[in-house]
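Participant: Based on what follows, work out the 3D shape:
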Amino acid sequence: MNVGLGLPIADPVSLLEWARRADAGPFTTLGLLDRLVYDNPEPLVALAVLAGATTRVRVQTEVLLAPLREPVLLAKQAATLDRLSGGRLVLGLGVGGRDDDHLASGTDVRTRGRRLDEQMAVMRRLWSGEPYGDGAGPVGPAPARPGGPEVLFGGFRPAALERVARWGDGFLAAAPPSWAGGLFDTVREAWRRHGREGEPRIVAQVNAALGPQDVVDDARASMAAYYEFTGTAERMVSGMLTTPGRIREAIARFEDLGADEVVLYCYGRDPDQVDRFAEAL
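Facilitator: Take a look at the predicted model:
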């Protein structure tokens, strides 16, 4: 089972230390979330810096809110990062649902799903080297991976799960093992229905913190602030895994469900957690 780390957002400067330690350890991926109207680093810029500071781990948006962005520029940015990192970019995409993000970007929250589908059609075409059209030629550079970087979609609604088979390479599941299995099955069924070869890559996500009580408290406070808009932050924080045993148990359960990777998402800032997670594994 591959295990990645989702990076904390509260202290951008510390992310270089997180990345270097992870690159030297057993981890396969560094993930970074996305918001616009929030005190977090822009993920493509931040991951470009981290890719330059590492040699092995994948860098993954988890998830990038694509409808907030213009698709041609996004395609160019993603291809550039994929090329410069030697094919280590994983583009995790989602639609987002915060009204303030869409207000600030001048996009309509009500049409975000349709916009993402339209964006994917444009980006797949550009990554394949085809011209944009209407008098505009191809948009480079060519990504390291033919056809574009690996694309994973996050979400829970039927349209989001169907999008994996239509446009993607796999699924990002921010759900506990108790109900993630049903999502996995739905994604796999859509994959077969669309005549896709092989299997979608399944990446699960769990929230975790390891360390003294102040580290755990810091992680819980940061996560609660991030999800305050939902009105259910307390319930979500209560599911955070804070012991090595619970983390190993969750990874084992996801492995039994057929997941390919589990990303331990960290909201606590202490980079010593990288070593604690490595020891726990």
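
Participant: Please make it C-alpha for all contacts and neighbour counts, starting now.
Facilitator: OK.

Participant: Please state the offset of the helix or strand that contains residue 45 from the chain centre?
Facilitator: In this assignment (DSSP states H and E), residue 45 forms part of helix 43-52. Relative to its chain's centre, helix 43-52 lies at 13 Å (Cα atoms, centre = their mean, to the nearest Å).

Participant: buried ones in stretch 132-148?
Facilitator: Neighbour counts over stretch 132-148 (16 or more other Cα atoms under 10 Å) mark 139-145, 147-148 as buried.

Participant: contacts for that stretch?
Facilitator: 72, 76, 78-80, 82-83, 86-87, 122, 124-131, 149 (Cα atoms under 8 Å, 6 or more residues apart in numbering).

Participant: So among those, which ones count as buried?
Facilitator: Using 16+ other Cα under 10 Å, the buried ones in the contacts of stretch 132-148 are 76, 78-80, 82-83, 86-87, 122, 124-129, 131, 149.

Participant: neighbours around the closest residue to residue 257 other than its chain neighbours, how many?
Facilitator: Nearest non-adjacent residue to residue 257, counting by Cα to Cα, 6 or more residues apart in numbering: residue 181, 6.0 Å away. Counted by other Cα atoms under 10 Å, the residues lying close to residue 181 total 19.

Participant: List the buried residues for the helix or strand hosting residue 181?
Facilitator: Using DSSP H and E, residue 181 maps to helix 177-193. For helix 177-193, the neighbour count (16+ other Cα under 10 Å) marks 177, 180-181, 183-184, 187-188, 190-191 as buried.

Participant: Now do it: which elements does it pack against?
Facilitator: helix 158-167, strand 170-173, helix 244-256 (3 or more Cα pairs under 8 Å, 6 or more residues apart in numbering; DSSP states H and E).

Participant: OK, contacts around residue 56?
Facilitator: When contacts are taken as Cα under 8 Å, 6+ apart, residue 56 is in contact with 23, 28, 88.

Participant: Would you do the same for the sequence below? I want to compare the two.
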Amino acid sequence: MKAGLTRGDYLAWFKRVDEGPFHAISCGERIHGPTYDMRVVLSAAAMATTTLEITPTLYVLPMHSATRVAKEVATLDVLSGGRVNQIVVGYGGREKDYEAVGAAFTGRYGRMDRQVAQMKAIWRGEEVIEGAGEIGPVPTRAGGPKLLSGAMGPKSIARCAQWADGLYAWSGNGEQHELENTFAMMDKSWAEAGRDIAPYRMGGFWYTLADEGQRKLYDYVYEYLAIAGPEIATMMAESVHRSTPDAVARALDNAEAAGCEEIFMVPATAELSELDRLITLLESR
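Facilitator: Modelled structure (predicted):
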């Protein structure tokens, strides 16, 4: 989510993460701002890495054609050698991103329910247009990858409990109680939906281990949320402080205590020191 990143930056990160003690690599989706396209970045990651799972976090699904997303994800899965085990889908909250791509912001909740059903049908090999045949390619896993929800509120989590395989819970500062509260809503919704399979618990937070990290973390979060206005951007930027090894380690402890089975750490800079110092921290846990 930073301006000015180059091919060299991405290739260096892909190589270092692939060689490190990491499980997966991720990328988010945003239309406005300096970000590169999530789908293209993850396609590059699929070809440049060999061991990592490739996990979109997340597709703002109602902005897209469900058929196109199903085809993209299956293609990414095949090109990665079967490393797209799960993807995250969500509603998104940036109305101007919807407007920019010509998608309706209203009705997105019901639309995503229908889109998920269509994607699953495509991955099962069912026709979308009668007599037109299947839409390929065939995913490496029968029925396609698992679908996690990036929902945050109780109503949206309850909707997703009907079809999701788990939840991506976000806490910008890696706070245990925030993650626990989100997972508690998830557990309640899964039980009310009569689901008999325990939902997967994924989490995420912002961090940095770069020099002058707190300033860089503040700037990153402020720039990321500037579209919401200076008041919200300032409030959120002032709330994050995972910018030292001890602070990052506590956030990891928080995620583990909250029940996260997987945690995505979102760095505030593209400096390779972020990875080198994080690897040292992980090796000491």
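
Participant: Next, the TM-score between them, please.
Facilitator: Here the superposed chains carry a TM-score of 0.91, computed using TM-score structural alignment, normalised by the length of structure 1; 273 aligned residues with a Cα RMSD of 1.7 Å.

Participant: Now, the buried residues of stretch 132-148 of structure 1 that are in strands?
Facilitator: Among the buried residues of stretch 132-148 of structure 1, no residue falls in strands (DSSP state E).

Participant: Can you tell me how far the residue nearest to residue 257 of structure 1 is from residue 137 of structure 1?
Facilitator: According to Cα to Cα, to the nearest Å, residue 181 of structure 1 and residue 137 of structure 1 sit 44 Å apart.

Participant: again, but for residue 42 of structure 1
Facilitator: 28 Å.

Participant: quick one on the thing from earlier: just checking, which of the contacts of stretch 132-148 of structure 1 belong to helices?
Facilitator: If you go by DSSP state H, the contacts of stretch 132-148 of structure 1 have 72, 76, 78-80, 82-83, 122, 124-127 in helices.

Participant: In TSV: those, plus distance to residue 278 of structure 1.
Facilitator: Listed next are these as TSV, based on distance: Cα to Cα, whole Å:
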residue	distance to residue 278 of structure 1
72	39
76	35
78	29
79	31
80	31
82	27
83	29
122	40
124	36
125	40
126	39
127	36
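
Participant: In the residues you listed, find the pair that's most separated.
Facilitator: 83 and 122 (18.8 Å; Cα to Cα).

Participant: Identify the residues contacting the aligned partner of residue 77 of structure 1 in structure 2.
Facilitator: Structural alignment (TM-score structural alignment) places residue 77 of structure 1 against residue 72 in structure 2. Neighbouring residues of residue 72 of structure 2 by Cα under 8 Å, 6+ apart: residue 39.

Participant: cool, residue 5 of structure 1 as well?
Facilitator: So residue 5 of structure 1 contacts 22, 27, 29-31, 263-266 (Cα under 8 Å, 6+ apart).

Participant: Now neighbour count, secondary structure and distance to residue 234 of structure 1 too, for those, in CSV please.
Facilitator: Listed next are the contacts of residue 5 of structure 1 as CSV, based on neighbours: other Cα atoms under 10 Å; DSSP: H, G, I helix; E, B strand; the rest coil; distance: Cα to Cα, whole Å:
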residue, neighbour count, secondary structure, distance to residue 234 of structure 1
22, 24, helix, 29
27, 23, coil, 29
29, 26, strand, 28
30, 29, strand, 26
31, 24, strand, 23
263, 27, strand, 21
264, 25, strand, 19
265, 24, strand, 17
266, 28, coil, 16
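
Participant: Residue 14 of structure 1: what's it in contact with?
Facilitator: Per Cα under 8 Å, 6+ apart, neighbours of residue 14 of structure 1: 269, 271.

Participant: er, residue 234 of structure 1 I mean
Facilitator: Counting by Cα under 8 Å, 6+ apart, the residues that residue 234 of structure 1 touches are residue 224.

Participant: Sticking with it, tell me its helix or strand.
Facilitator: helix 233-238.

Participant: And that helix, what's buried?
Facilitator: 233-234, 237.

Participant: Of those, which is the nearest to residue 12 of structure 1?
Facilitator: Distance to residue 12 of structure 1, by Cα to Cα, is smallest for residue 237 among these, at 21.8 Å.

Participant: And that closest one, how far from residue 33 of structure 1?
Facilitator: Residue 237 of structure 1 is 17 Å from residue 33 of structure 1, by Cα to Cα.

Participant: Same question for residue 186 of structure 1.
Facilitator: 24 Å.

Participant: Show me the residue at the heart of structure 1, geometrically.
Facilitator: Per Cα atoms, centre = their mean, the C-alpha nearest to the average position across structure 1 is that of residue 62, at 1.7 Å.

Participant: in a strand, that's where that one is, yeah?
Facilitator: Yes: the assignment for residue 62 of structure 1 (DSSP: H, G, I helix; E, B strand; the rest coil) places it in a strand.

Participant: That one maps to what in structure 2?
Facilitator: For residue 62 of structure 1, the residue aligned by TM-score structural alignment is residue 57.

Participant: doesn't residue 30 make contact with that match?
Facilitator: No: the pair residue 57 of structure 2 / residue 30 is not scored as a contact, 10.8 Å apart, by Cα atoms under 8 Å.

Participant: and the residue of structure 2 positioned farthest from its centre, helix, strand or coil?
Facilitator: In terms of distance from the mean C-alpha position of structure 2, residue 131 ranks first, at 35.5 Å (Cα atoms, centre = their mean). Assigned by three-state DSSP, the conformation of residue 131 of structure 2 is coil.

Participant: before we move on, back to that, average gap between the helix holding residue 181 of structure 1 and structure 2?
Facilitator: Taken over the aligned residues, the distance from helix 177-193 of structure 1 to structure 2 averages 1.8 Å (mean Cα distance after the TM-score superposition for structure 1).

Participant: what range in structure 2 does the helix holding residue 45 of structure 1 sit on?
Facilitator: Taking TM-score structural alignment, helix 43-52 of structure 1 hits residues 38-47 over in structure 2.

Participant: Average offset of the matching stretch relative to structure 1?
Facilitator: In the superposition with structure 1, the average deviation recorded for stretch 38-47 of structure 2 is 0.9 Å (mean Cα distance after the TM-score superposition for structure 1).

Participant: What are the buried residues along stretch 199-217 of structure 1?
Facilitator: 200-211, 215-216.

Participant: sorry, that was for stretch 108-119 of structure 2
Facilitator: 108-109, 111-113, 115-116, 118-119.

Participant: Quick one: map residue 207 of structure 1 onto structure 2.
Facilitator: Alignment note (TM-score structural alignment): residue 207 of structure 1 maps to residue 206 of structure 2.

Participant: Pretty sure its match sits in a helix.
Facilitator: No: Residue 206 of structure 2: not assigned to a helix; according to three-state DSSP it is strand.
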